[in-house]
Structures are given as structure tokens and as C-alpha cells.
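**Student:** Need a 3D model of the sequence below.
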Amino acid sequence: MDNTILEKALGVAGFAVLVLDDKDRVIDISLPAARLFGVDQRDLIGKPVSDFLPLDPATVGALDQTAIQPPGVVAEITARTKDNRELVVAVNAVRWIGPDGRRLTTLFVRDAALEKQAARRKHSQLVQSDNAIRGARIGVFEYDPATDSVSVSDIWRCMLEILPDEQMDVQQEWRSRVHPDDVQIALEPISLCLEGHTERASCEYRLHSRDRSHWKWMRTDIAVAERSPTGRPSLLVGAQSDITERKATEDALRVSVEQFRSAFYNASIGKAIVEPDGRLRLANPALCDMLGYSESELTSRTFQELTHPDDLDDDLYCLKSLMEGEISSYNLEKRYYRSNGAILWGRLSVGLVRNANGEPDHFIAQVVDITEQRRLDELKNEFVSVVSHELRTPLTSVLGALALLEFDHAQFSDEVQRLLFIAKTNGDRLHNLINDILDFQKFTAREMRFSLVGHPVARLVEDTLMANLALTDMYAIRFSPPPDHRALIGLVDPKRFHQVMANLLSNAAKFADPGSVVATTVEPDGPSIRVSVTNVGPGIPDSFRERVFRPFSQAASLSDRRSGGTGLGLSITKQIVEQMGGEIGFASALKGQTTFWFTVRRGD
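**Tutor:** All right, here's what the predicted structure looks like:
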């Protein structure tokens, strides 16, 4: 072969090669070798190798032995580069006889530092892999199909509760503890690999604990590691892991899903899973029956198509607030179209489920059919309206007649005057009750119209105090006007604001200790204005607090102090405040202060 071609081949391959004569002088050197020592190839030709690569006596002695053939003598030597830098190299030395009969030596030189660095990296990777396997509690094993024998790691033994130095047939122990129903499953991956169906396979099976007290779930992954010259698998390697906790989680999740499906499909009220764009993903039989559709028909529609146009904006507004995180859920009474075009009233409750990224995934909607309830409410409201109007006309005449008699009461005896007073008092109570019932019916049906304009709230409170001064004499109390906050402008309907304040002042006066002060305050509260009325008295019993704003509710322990109360005042007050865009609440201490407060939106 042409030496030039050989030299180029050695150079491309990166082999550092030197050829020495029988005097150990360099007669040829490859380019990579010259680069390794930092010299030009021509600079080393004819020079003793000991000038830059001193061979130790042991290496020289070994080379002097006869018949030194590859791989020859291996040594690690400290050499010196042209700039006198130490260089640790690994040398393979082979002595041979040249064509002219001379004894020649070939040195194959490698940078030992690079090899050690590579070895350290490999060792580090092996350590990391071993630590990862130990940390992950993965048991490793090898299976030799020729001898039907298996070797296992300590972690594999630990999984089977076998001590590292315990002498036993681990293969037989493993087979005896696999669940009888899972034996074929556990052995199938080995069969698949040995029969050439796949390079790797896995299975999951149950394994008895060593004391046979419980079952553990195992997962085994097997792969072909080596093949014989004929191509048949000669070695299989496997990894075994304990997946008992994962299986328990999966079982719990499966039970949870089944419970949800059962609760969803067997519920007596309508339920649906709704996509963010409004499409119905799932609908239960109750909702299908309610709206007159099959499930496939219903899930091909959106809730927008099913909703009455007049109710859609309110629903979409609540939905937007829910998706933006402003509210956690919402309830709404709305109308739906049935499949036959009929209107159905439903009480809708909606919650939002987000995905792992916090983005809206789907809505859970519940619908209760309240069509009959709405019909009865309309009948009730109509009845109340008719009865109230029918009572008001004759009652007005009766009160007018009583007023005339009272005007000329001097001609009547004391007993007659007492009876006239009782009749007039009860007539006024009945008149107030009729007015309250009509107001309550209008507010409940949201038929009352509000004219919201900007007003100084403190001024309105002062006007209400002046209009209700009669209460101070009636109950022997005093009113305290609010501090000067005239700059606070509220968005209110003045007439309804006075109605709210009159109800709160009347309640506070009735239940205040004689001689005490009923205080009012007006103060900013973020985007709202907060108005408070506070008295000192017996307070609100704990048992009554949940019913304070319910219609016709009165605390039994306080009823003897009320003067003709209808039980509708606070309920009407709550309706007015909320329909003006505010909130209402109270705080009370028994035999102490009671404060009722409400908010109005700022109008400045």
C-alpha cells in the first residue's frame, strides 16, 4: 500500500503513531502524534524517542522480550511537549522486524488525561444512573433464556422482601407469589420478546407480600439486551417497580368518576356539562325530559339557543364574570325554550371548572324547573293586588268617617272615645299593612321603577331625621345626625332612600333603651357610600338573625315592644337597597349596640 495513503488514513482517524529504529530513534511519525507533542513532524525524525518520551526501564525490558506481538506492551508515561509542558500519555508498544531485517518498534500514543476524563464522565454517568435507579426504587434483573436463570439487583430483592445475602431461588419465589389470575400476564412480556414479536414489552400484575397479608401491584418492563449469532435473544433485561400507590390512586379516581356519573345521570334535577363556547358536552336524562329533547339533540345545541332572548344578556354577563374570576358561581332564574316552543322557567346554578393551567375548561350547570312555582307566584301576586285594592277603597271610607267622628269627639262619652281611638289605630295599621304588601309585591316582582340620580347622601339622611322627629317623642330617644360628609354624592332614588331610612330609624327607635341616642353615620366605603343607623338596646337574638330580612318575620322576645309592625319593613328595605345596586347588613350585641348599615353607589 502507498505509504502516503496510509499516513493520510492515520491522520484522518486521529491516531498518534511513531515508528522507531533499533536504536529507538524516530524514523516516522504521524501528523496527530506531532500535534500531540506540539512539534513539526520533521523536527522529530532521527531524534531519540527519550528526548520527549522517556520509556521507563520496565517498559524497555518488556520490549526486549522476544515475540512481542499486538497489543504489545502497555504503559502510562509522562512525556514533554516542545514548550516543556508535561503530558501524561498511554503508550501501546509493539516490536517487529522490518523488511531489511532490522528490529523496529511502533508506538501508539494516546492522551491519558483525555481518556481519564472520559472515564470519569462515564463513571459519573454510571453513578447517576445507579442513584436514579435506587432513588426511583426500580429493581433490575437479567434473564438468560438458555439456562432459564435470572440474576436480580438488591432493590429487586427488597421489593420481594428478600435479604441481599439470603440464599433462595428468587425465580421460584417470585412465581409462587404472583396472583393466580395474573401469572399469564406476568410471563407474557418474556414470551413476546423471546418469540421475536417485539424488542420490548411490559405488564402490570399483583404480587403477594412475603407474609401473604396483602397484595402489591408491580410493573415490569423487559427488553432484549443481547442476541446470539443466529439472531435469537440471548439476554433479556428488565426493570420492576412497585405501582401499588398509583393503582390505589387510579382506583379512587375511577370510583370518583363512577360516583360523579351516577350522581349526574341519576339526578332528579337537570344537569349539564357546558363548553366555554356554550355547547352542551353532556346532558342528563332529567334535563332532556325537562326540555323535551334526546341527549344527542340537546348536545348538538348551545345554551344560547335554548335561552329566551330577554334573559340571555343577564346570563352572558354572569358567565363573563365567572370566567374572569370575579365570582365563583352564580344563580339565575331564566326562561328556556322547550322543543315544542313552550316556555319553561328554570332556576339555574352554574360553577366553573378550570384546567391545570388555570384556564376555563367547562361549566357545571344545574337547572330546577320552577315553571309551576312562577305560575303560583303570579297567581299569588294577582290575588294580593286584587285583595289589597278591594280592601283599600272601603278602608279609606272607614278611616275618613272615623276622622270626622274624632274631629267632634267632645260629644261622646269616654268609653266611645276609647273605642273610636282603637278603631282609628287599627284602621291605620291595616292601611299601612296594605301599603306594605303592595310595595313588597312590586319589589319582589321587580315592577317598581327607580330614578337614580346623584344626591348628597348626608343631606338626605338629615332630611329623613327631620321627617321622623315624632319617633323621638314616641320612644323617648334622641337622633344624632351624621358627621359632615356633604361631599359624598350617592346614586340614589331620593323617595326610596327616604323609605329605607324611615324603616331603619323606626326599627332603631322602637328597640332603643329610653333616653338613649340613635346615631347615624355616612362614610366612604371604596366605590360605595356606607350609611349606618345605630341604637343601644336589647339587641337581636341569635336565633332570629338568619330571619331578620325575611318577610313577616318578627323576633318573639321583642314583639311586645313593636307598635303595629307588619314584619315587612326590613324585607322591603333589603329589596330597595339591592335594586339600587347596594348591599345591606347588620351587627348586633345582646344588651348593647345594634347597627344596621347599607351602601349606595357613588355618583361623583
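
**Student:** CA atoms for contacts and neighbours, from now on please.
**Tutor:** OK.

**Student:** what's the spatially closest residue to Asn92 that is not a sequence neighbour in contact with, if anything?
**Tutor:** Sequence neighbours aside, Val74 is the residue nearest to Asn92 in space, at 4.6 Å (criterion: CA to CA, 6 or more residues apart in numbering). By CA atoms under 8 Å, 6 or more residues apart in numbering, the residues touching Val74 are Thr59, Ala90, Val91, Asn92, Ala93.

**Student:** Second input sequence below; structure requested for side-by-side comparison:
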Amino acid sequence: MFGAFIIACGTTHVMDVWTLWYPSYWLSGLIKAITALISVTTAVQLLPLIPQALALPSHAQLEAANSQLATEIAERKRTEDILRESEERWQLALRGNNDGIWDWNIKTNKVFFSSRWKEMLGYADNEIENNLQEIWIRVHPEDLDSVVKAVQNHFAKVTSFYATEFRVLCKDGTYKWILDRGQALWDEAGNVVRMVGSHTDITERKQAEETLSEILAQLEIKVEERTAELKRINESLEAEIAKRRQIEKALRDSEERFRTAFHQAAVGIAHVGLDGRWLLVNQRLCDIVGYTAEELESRTFQEITHPDDLTTSLKYVDEILIGNIQTYTIEKRYFCKDGSVVWINLTVSLTHNIAGEPNYFIAVIEDISDRKHSQAQIQASLLEKEVLLKEIYHRVKNNLQVISSLLNLQSEYIKDKQDLVIFQQSQQRIASMALVHEKMYQSPDLARIDFGEYIQDLVTSLFSSYEVYEGAISLRFNVDCQVLLGLDLAIPCGLIIHELVSNSLKYGFPNGGDGEIFIGISEKVEQQFTITVSDNGVGLPPNFNFKNTASLGWQLVDALTQQIAGNINIKINPGVEFQITFPLI
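**Tutor:** Next up, the predicted model:
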């Protein structure tokens, strides 16, 4: 029994050490209970042997034995306390560590999984058995080979530490990324006997890495796009730089041409400040006024402008500054350096800066002194010719009136009524031509007369000659445009109207009574005019053809119409209407 007691005590100590690695507390407690039972039984068995035992050793020997036994008990107690404290710290560390802990016994192929290891995968503590197969069946198939390779490399001491990342199947069917780390233990023969490690949930980190990878991929795409865009921009910039260089060269060439044209121009060109000071002048302007460029640029345009022209010049400057006009051209006088006066034709425009504010004036000066002198001579000559022309018109009119008066005097000696009528008609025709020269004499334009005004005076004179009383036959005019005719058209047209109105007055209203004569002038198309003469009298005889009549009046109308390159159209319904259309040539 004593031997059994010793073996039981030894087994208890071995179990204390065993529970440090494998918490088999029920087995440990059972062994301790058996040890206690054996110790009690041994003690009972030893009671009859006490006398015999007392007889065996001496008192000193027993004290020494007791002392040694007490020491052993104390040491055992201290060891038990240390082991219990170590076991408590180990259990506390397992519960407090966020990582899962595992311990793999290579020989038995058993694996201890901590509660946190199981909890990380969503399992309860009793749902996973402690064997290696539990982990292998949960590793993602795509990661299994890499995990096996990492373990083999560590066992072969290719890597000093085991570490790998892989996916593990959770209880809910999802996968978690795990960082698995461990360290193997080798025996004296170099064989792996044990491997202890931990695994950490890195799912969030992996998701972040995947998100980061996607972002980086997108950034890479954007960088590529940006690079391509920058390349295109660079190419555009290079093309723009080349174009700009061409433009700069063109500008330099243009500036050189401008300088050449500016200084060698046949007219004076200048830049003038807003205060009137000459900023830049060319040689031609200096030649016109007799100043050097330096002398002129120290002055203002007001200083060399003739006083009589200065007010007009300043008014135009104000108008162009306030934006009422863009440019202006005037003729004015400048004082030359030698005191003489030169006539110039001045054209001025205003330049603006980038902000749109007035910058300076550009002036173009042309010497027109010779032209002014020629114009004065021409004006004097024209005035002389105008006086002479008016005198001619006046004399022709007087001569025609003299002829008309002679015909009137001669008609007093004519006894035949038919001859008298012929004389009176001739007198009236001469009067119509005299009226044309009178209108020419009175017209501001000595070459043309207002034909509408002339026709009204002519017809009024005819009404007076035929002694048409007011109210008997009315006269209506419609002139919708101003027609200015020279002698070559005014006289033929006047004679045509004279003949047509005379016929209406003589033959249109044989029975008397009320009637109307209408005279109209209109522009049919551009430079094509129509003269209309109509009345509401008895009209013309049937089958009338004025071209075949022997009447001088109708023959005169036909000849004059052809003379002005016109054509005549006759309408009868009622009365008669004549339309003479002719070009204004």
C-alpha cells in the first residue's frame, strides 16, 4: 500500500505538470482522490505496524526522517502553488488575448484550439474537436496548397518562423482572412514534436487592401488617362508653341513691314495721345509741315492747327472719345514751321487697350493744298460757266417768247380759222419749250428740272390758253416720285403732254359739261417711268390709229415717243387713256 501511495503521489505530480499544457482537470482530480484514498488506506494499514516501526529506528532517526518529510511536503506545496498560479495566468491570457491560440502535438496529431480561436469562426467551445482535420477542412481550397507549403518550409527550417495568410470557412458559410503564425519545437534528433501558434482575423485589413487595390487600379487608370491627356496637351502645347513661333515671326515680319510702310508711306501717319501730343510721326508728315520728328513730338496738334479749324477738330475728338463715332475725316489747315499754311485731309480713328479704355489716336494726313487750289480755280470756272449757262437759258427763253409774240402778232392778220388754229398751236408749243428753259434757269441744278412741277405749270398754262373756266373741266395730278429730267427728255415729254392735253381740251368734251383730265407720273421699274394722260370724255373714234392719221399733233406725239426710246399704249373705256413708258437715260 505504501508503494501504491508513492506511485499515486508521483502520478499526481505528473498530472500537475500535464495540466499546464492540457487542462484535464477532472482526470487530475480523480488521480488526487485515488492518491488520497490510497494514503488513508496505507495509514490504516500502518497503525498495527506502529509498535513495530517504533522499534525499528531511533528517535533521532525519526526526527531526521520527519524533518526531511516536512521539507518535502513544503516543497511540494510550493510547487503546487506555483503550478496553480501559472495555470491561472495561462487561462487568463487565453481569455484576454484577441488572437486565437492553437497547440499542435505532432506525434498524436492532436490540436488544442483556444476558445477565442473557435469564437473567431463563430463556433461554441464544444463544437470543434481537438484534431488537425478540423482546421484542414475549413481552409479555402485555393489557399490549402500555400498553407501546406508554408508548414513544410518551416518544418524543414527553410523559414525560421511560420507565417501565412489564408481564408477559413466560418460557421455561417462565409470566409474570413486569417493571419496564421507559429513556432515549431524539435527534439534532440531534429524531429518536430510540437508546434504552437496563433491566428489573427485580418478580414477588415484584406477588405481594405482590396478596396485600396481597386482604388489604386482606378488611380492607375486615371493616371494612364491623365498621362495620355498630358501627352495630348503636351503635343498641343508643342503645336501651339510652333504656331506661336510662326505667329511671332509673322508679327515680326508684319511689324517690320508696318515700320517700312509707316516711315515710307506717301501720306503722313501719326500716333497722337489723348492730350493731343504727337507720340509717333513718319517722315512724310514731317515733310508736309516742315518740322523734324523731334520738334513735332514736342508739340500738340492744337499748336499747329489753324484757329478757324480748331473748334471743329476738338468737337470731332470729343465725339470719338464718347463713342458716338468710330472714325472721322475732315479737311483742315496746319501751320508749317516757316509760317505758311497747308491744307490737309485728316482721317482719325481711336485705338483701345485690352481693358477697352481709349489708348491713342491714329491719324492719316494727306497734303491737299494743290487740290484745294485746283478746286478754287474749278469753282471759279464753274461759277463763271453757271452764270453763262443761266444767261443762255434766259436768252433762249426770251427768244422763244419773242417768236411766240411774233406769231401772236402775225395771227391777227390771218383770216382763215384753220390757219389761225395752226398758228396758235405753234405758239403754244413754243411756249412749252420756253417754259422748259425758264425752269432750267430757275433750277438749282442747271442740267435738270423737276418734271412734275414743270408739267403742272405747263397744263395750267394750257387751261388758261383754252379758256377753261373753273368747274367746267377739273384737273387731277398724281406724281408718286420725283423725276428730274434734262433738256433732252424734258422738252420731248413736255411736247407730248402738251399735244395730248390739248386734244382732250379740244375734242374730249364737245358737249360741254363736267369732265376730268388726269395726269400721272410713276416709276414702273428702276429707271423706267410712265406718263399717264387720260380723260373721261367721248374718247377716240372706233378703229383709231394715230400712226396713220394726217394730223400733225399725232405725228408729233409718235415721233417724240420714238425720240425718247419709249412706247405708247392707248386704252378706250370710257374716255381715253395714254400711257407713255420711257427709260431715264
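
**Student:** Any chance you could compute the TM-score here?
**Tutor:** In this superposition the chains share a TM-score of 0.41, using TM-score structural alignment, normalised by the length of structure 2; 354 aligned residues with a CA RMSD of 6.9 Å.

**Student:** Kindly confirm my reading that the residue nearest to Asn92 of structure 1 is in a strand.
**Tutor:** Yes: according to DSSP: H, G, I helix; E, B strand; the rest coil, Val74 of structure 1 belongs to a strand.

**Student:** Now do it against Gly585 of structure 1, distance only.
**Tutor:** Look at Val74 of structure 1 and Gly585 of structure 1: by CA to CA, to the nearest Å, they are 94 Å apart.

**Student:** can you check Asn131 of structure 1 too?
**Tutor:** Distance from Asn131 of structure 1 to Gly585 of structure 1, counting by CA to CA: 62 Å.

**Student:** And Leu235 of structure 1, by the same measure?
**Tutor:** The gap separating Leu235 of structure 1 from Gly585 of structure 1 is 78 Å, by CA to CA.

**Student:** ok, the two, which is more surrounded?
**Tutor:** Neighbours per residue (other CA atoms under 10 Å) separate Leu235 of structure 1 from Gly585, with Leu235 holding more: 18 against 13.

**Student:** The more buried one against Phe141, yeah?
**Tutor:** No: applying CA atoms under 8 Å as the test, Leu235 of structure 1 and Phe141 come out as separate, 10.5 Å apart.

**Student:** what's the overlap in contacts for the two?
**Tutor:** In contact with both Leu235 of structure 1 and Phe141: no residue, using CA under 8 Å, 6+ apart.

**Student:** Tally up the residues packed near the closest residue in space to Val19 of structure 1 that isn't next to it in sequence, please.
**Tutor:** Nearest non-adjacent residue to Val19 of structure 1, counting by CA to CA, 6+ apart: Thr106, 4.5 Å away. The tally of other residues near Thr106 of structure 1 (other CA under 10 Å) stands at 20.

**Student:** dump the residue contacts of Thr106 of structure 1.
**Tutor:** Val17, Leu18, Val19, Leu20, Ala93, Val94, Arg95, Trp96.

**Student:** Now intersect those with the strands, please.
**Tutor:** Within the contacts of Thr106 of structure 1, residues falling in strands by DSSP state E are Val17, Leu18, Val19, Leu20, Ala93, Val94, Arg95, Trp96.

**Student:** possible to save those as CSV with distance to Asn432 of structure 1?
**Tutor:** Output for those, formatted as CSV (distance: CA to CA, whole Å):
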residue, distance to Asn432 of structure 1
Val17, 118
Leu18, 121
Val19, 125
Leu20, 128
Ala93, 121
Val94, 124
Arg95, 127
Trp96, 129
